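In: coordinates for the following, if possible.
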Amino acid sequence: MSVRAAVPGDAAALAEVHVRTWQAAYAGLIPQDYLDSLDPAQREPGWRRWLADLRPPTAILAWESPDGVAGFVAIMPSRDPDAEPGETGEITAIYLLPAYWGRGAGRELMAAALRRLTEAGFRQATLWVLGTNARARRFYEAAGWRPDGVAKTDDSWGFPLDEVRYRRDLEFAADGAEERDLLG
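Out: Coordinates of the predicted model:
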């Protein structure tokens, strides 16, 4: 099992992971009719375009299980208006098929994302999480992320999503101890 840069040929697998993870992780947190309407085939063309147009430091990293792509993490420069340009990177998505939850794959994806952001020269990273997503919040906090007091409501999905921002520093210890901690 490994983490690698995603390529356009991964579009169908990434769309599948994206949809199936949303359906499992957000059940009871966002409208069920919306979750039921999600279709990987409808998301695949968007994934194909996005993967073809990626420019560093923006990246999609795929986690491969023996059965194929089973998770991904997306990183880019922060989109937040209060971010210092070139100083703050952002994890815009991290998703893993439910069959792999609690087995270390999420920690591998997170460590790879933090490493990439650090290599790109960012000193801090942020991510946004649904305020009611207790499972995700526990995962982030275990990886050293902390809420920074900023919240927003995202209405772009046709219903409100109340999100909180998490932040962490990106200075790995020279001996890699912090990275080992993330990998367990």
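In: from here on, contacts and neighbour counts on C-alpha atoms
Out: Fine.
In: quick check: residue 128 touching residue 162?
Out: No - counting by Cα atoms under 8 Å, residue 162 is not a contact partner of residue 128; they are 9.7 Å apart.
In: give me the neighbour count for residue 151.
Out: Neighbour count of residue 151, defined by other Cα atoms under 10 Å: 16.
In: quick check: closest non-adjacent residue to it.
Out: Nearest residue to residue 151, sequence neighbours excluded (Cα to Cα, 6 or more residues apart in numbering): residue 164, at 4.4 Å.
In: now do the SS call for the one you found.
Out: Under DSSP: H, G, I helix; E, B strand; the rest coil, residue 164 falls in the strand class.
In: here's the other one to compare against:
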Amino acid sequence: MIRTATPADLDAMVRLHAEARATYYSGHLPEEEYAGEAGRSRGGWARAIDRADATVLCAEQDGTLTGIAAYAPRDGAMHLSQLHVSPAHWRKGVGTALHDACVAAWRRDGVAEARLEVFVHNLRAQAFYAARGWTPDPDRSRTGSHLMLILLP
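Out: Okay, here's the model as predicted:
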């Protein structure tokens, strides 16, 4: 089930976010750069839930949070800032369901383009997005350690 996140979801969201980050940053960044940021992550997720112009979605199965996604307008385009799935639920359709819910909302709202950043070493995520029509952003292909992708919903 995909639903809108609430403040009651914050603890589970922070745990899932930390778990997901560890899978794609491990071996590429020093652990201190991505681990132990629960306070900052919690604050960021809380602000996203409270923002009037942002949407935060949760994927839930049998009462367990299995995925999260967040998007908001930025610089004239919709920006998918987060899409994470618990590694225990990879390849079970959770990411696809979250992605499809985001794209359906963008189409319903008349969004002309969406953008996202994906860690350059996260080949799993890059393949996921490419399979769903995301392409390199022609205006900005990279920002630091992240590739820029664009989708025309």
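In: give me the TM-score for this pair.
Out: Remark: TM-score between the superposed chains equals 0.89 [TM-score structural alignment, normalised by the length of structure 2]; 151 aligned residues with a Cα RMSD of 1.8 Å.
In: ok, how many other residues are close to residue 100 of structure 2?
Out: Considering only other Cα under 10 Å, residue 100 of structure 2 is surrounded by 13 other residues.
In: corresponding residue for it in structure 1?
Out: Using TM-score structural alignment, the partner of residue 100 of structure 2 in structure 1 is residue 111.
In: look up how far residue 140 of structure 1 lies from that match.
Out: Applying Cα to Cα, to the nearest Å, the value for residue 111 of structure 1 to residue 140 of structure 1 is 12 Å.
In: how close does residue 120 of structure 1 get to residue 93 of structure 1?
Out: Counting by Cα to Cα, the gap between residue 120 of structure 1 and residue 93 of structure 1 amounts to 18 Å.
In: between those two, which is the more surrounded one?
Out: Just comparing residue 120 of structure 1 and residue 93: by other Cα under 10 Å the higher neighbour count belongs to residue 120, 17 against 14.
In: just give me the match in structure 2 for that one.
Out: By TM-score structural alignment, residue 120 of structure 1 lines up with residue 109.
In: which residues in structure 2 form strands?
Out: 2-4, 55-61, 64-74, 77-85, 114-119, 135-136, 142-143, 146-151 (DSSP state E).
In: tell me which of residue 128 and residue 162 of structure 1 has more neighbours.
Out: Set residue 128 of structure 1 next to residue 162 and count neighbours by other Cα under 10 Å: residue 128 wins out with 20 against 15.
In: please tell me how far that one sits from residue 116 of structure 1.
Out: Taken as Cα to Cα, the span from residue 128 of structure 1 to residue 116 of structure 1 is 18 Å.
In: looking at structure 2, name the residue matched to residue 78 of structure 1.
Out: Using TM-score structural alignment, residue 78 of structure 1 pairs with residue 74 in structure 2.
In: count the neighbours of its match for me.
Out: 13.
In: ok, residue 77 of structure 2 touching residue 113?
Out: Yes - counting by Cα under 8 Å, residue 77 of structure 2 does reach residue 113; the two are 5.6 Å apart.
In: spit out the residues that contact the two alike.
Out: Shared contacts of residue 77 of structure 2 and residue 113 (Cα atoms under 8 Å, 6 or more residues apart in numbering): none.
In: buried set for stretch 95-105 of structure 1?
Out: For stretch 95-105 of structure 1, the neighbour count (16 or more other Cα atoms under 10 Å) marks 95-98, 105 as buried.
In: cool, and stretch 33-46 of structure 1?
Out: Within stretch 33-46 of structure 1, the residues scored as buried using 16+ other Cα under 10 Å are 35, 38, 40, 43-44.
In: closest one of these to residue 50 of structure 1?
Out: residue 44 (9.9 Å; Cα to Cα).
In: in structure 2, what sits opposite that closest one in the alignment?
Out: Per TM-score structural alignment, residue 44 of structure 1 is aligned with residue 42.
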